[in-house]
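**Student:** Generate coordinates for the sequence data below:
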Amino acid sequence: MSKQFWKKTAFSLATILVIYFSLIGVSMGANFNPSTDRFKNDRQVPDNYLAQVTSISQLSDISPTDHYYEAVRSLVERYGCSIGYGDNTYRPTLTIVRAEVGSITNACTNAIEQLEGQNFFDISEEIEALTNQLADISNKYPHKRR
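**Tutor:** Next comes the predicted model:
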């Protein structure tokens, strides 16, 4: 299969993971108060909002015993996605807003585009691992019903 196919597949999976992580907070019943919207005044995420971490060990509020540890580690260390906050936290219990979903998706897109120049021999194992991690995370959270 072509490089373009694998690039699009990797991007799609990364995007799905980012969106899913944003929905986890909603399904867990995390409170979101629009009156305390972190981006209310400028309607955008500041450029320095996301941490440029290269190892999950730089994120102070994640430990290897957390069920989402491997999924976050994969996004940070394998794909170079910036998913932590500027204070080197991940804040796993905080519901994120759409502006943050956009910023995180953009950061992952940029990281994957940088990987485009590298040689991909066979990333089917990577895709399978990401798919399994998403399924594992999905099975551990109760789904919110409306």
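**Student:** Please count neighbours and contacts with C-alpha atoms only from this point.
**Tutor:** OK.
**Student:** give me every residue that touches residue 105.
**Tutor:** 14, 15, 18 (CA atoms under 8 Å, 6 or more residues apart in numbering).
**Student:** want to throw the residues you listed into a markdown table with neighbour count?
**Tutor:** Converted to a markdown table, the contacts of residue 105 look like this (neighbours: other CA atoms under 10 Å):
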| residue | neighbour count |
| --- | --- |
| 14 | 23 |
| 15 | 19 |
| 18 | 21 |
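**Student:** Give me the subset of the residues you listed lying in helices.
**Tutor:** Among these, DSSP state H puts 14, 15, 18 in helices.
**Student:** Could you find the closest non-adjacent residue to the last one?
**Tutor:** Of all residues not flanking residue 18 in the chain, residue 105 sits nearest, at 6.5 Å (CA to CA, 6 or more residues apart in numbering).
**Student:** And the helix or strand containing residue 71, what does it pack against?
**Tutor:** Taking DSSP states H and E as the definition, residue 71 sits inside helix 69-73. When contacts are defined as 3 or more CA pairs under 8 Å, 6 or more residues apart in numbering; DSSP states H and E, helix 69-73 packs onto helix 124-140.
**Student:** Second input sequence below; structure requested for side-by-side comparison:
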Amino acid sequence: MMDIIKVNEESIDNNQLINWLSTLPQDGAIVTFMGKVRCSGEQTLSLYLEHYAEMTEKVLANIIAHARKRWQLSRVAVIHRIGEINVNEQIVFVGVSSAHRADSFAAAEFIMDILKNEAPLWKKERTINSDKWVEAKKTDIDALKKWN
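**Tutor:** Prediction:
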């Protein structure tokens, strides 16, 4: 059992992470989620992400620990970028390996849903017209209901 948890400004190396997730012979399932900054209707230029440095990785580790209690997982990687991230650049990577696909799919979705709601990360959207802090979306909050 191993985890990779990183919160930093560096670009995410998807190939390296997928290779790491794929190395255990007992694992038949690897599920990954790669999220990127998208352009909204107001012509987004970038997102600027801040975080509570002393807590963010601890919260992510706790989310992974909860996922491990629910599903049989081998390896888990959660990488989240901070700082200035331009449209179409990757912002997050969640990867899970397990013996069976059901565990990997469920755990990856769980980790992402909980991360969106509990990780101490704040986003400021920069558009051609203004900068504004992004509030939690109702759809992200509603996604938590399926995990109770």
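**Student:** Give me the TM-score for this pair.
**Tutor:** Overlay of the two chains. TM-score (TM-score structural alignment, normalised by the length of structure 1): 0.30; 79 aligned residues with a CA RMSD of 5.1 Å.
**Student:** Residue 107 of structure 2 should be in a helix, yeah?
**Tutor:** Yes: judged by DSSP: H, G, I helix; E, B strand; the rest coil, residue 107 of structure 2 forms part of a helix.
**Student:** so how far is residue 67 of structure 2 from it?
**Tutor:** Residue 107 of structure 2 sits 6 Å away from residue 67 of structure 2, going by CA to CA, to the nearest Å.
**Student:** And the two? Which one has more around it.
**Tutor:** residue 107 (27 against 22; other CA atoms under 10 Å).
**Student:** The more buried one against residue 65, yeah?
**Tutor:** No: Residue 107 of structure 2 lies out of contact with residue 65 (CA atoms under 8 Å); the separation is 10.7 Å.
**Student:** what element comes up after the helix or strand residue 122 of structure 2 falls within heading to the C-terminus?
**Tutor:** Assigned by DSSP H and E, residue 122 of structure 2 belongs to strand 121-127. Note on strand 121-127 of structure 2: by DSSP H and E, the next helix or strand toward the C-terminus is strand 131-133.
**Student:** now for that following strand, which elements pack on it?
**Tutor:** On a contact count with 3+ CA pairs under 8 Å, 6+ apart, strand 131-133 of structure 2 meets strand 121-127.
**Student:** name the element residue 15 of structure 2 belongs to?
**Tutor:** Judged by DSSP H and E, residue 15 of structure 2 forms part of helix 14-21.
**Student:** Using neighbour counts, pick out the buried residues of that helix.
**Tutor:** Residues 14, 17, 18, 20, 21 are the ones in helix 14-21 of structure 2 that count as buried (16 or more other CA atoms under 10 Å).
**Student:** Was I right to think the last one contacts residue 97?
**Tutor:** Yes: with contact defined as CA under 8 Å, residue 21 of structure 2 counts as touching residue 97 (5.9 Å).
**Student:** Mind listing the shared neighbours of these two?
**Tutor:** In contact with both residue 21 of structure 2 and residue 97: 30, 75, 76, using CA under 8 Å, 6+ apart.
**Student:** so is the first one in a helix, a strand, or just coil?
**Tutor:** It stands for residue 30 of structure 2. Each residue gets one of three states, and residue 30 of structure 2 gets strand by three-state DSSP.
**Student:** now the nearest residue to it once chain neighbours are set aside: how far from residue 143 of structure 2?
**Tutor:** Residue nearest to residue 30 of structure 2 in three dimensions, not counting chain neighbours: residue 97, with 4.4 Å by CA to CA, 6+ apart. Plainly put, residue 97 of structure 2 is 22 Å away from residue 143 of structure 2 if you go by CA to CA.
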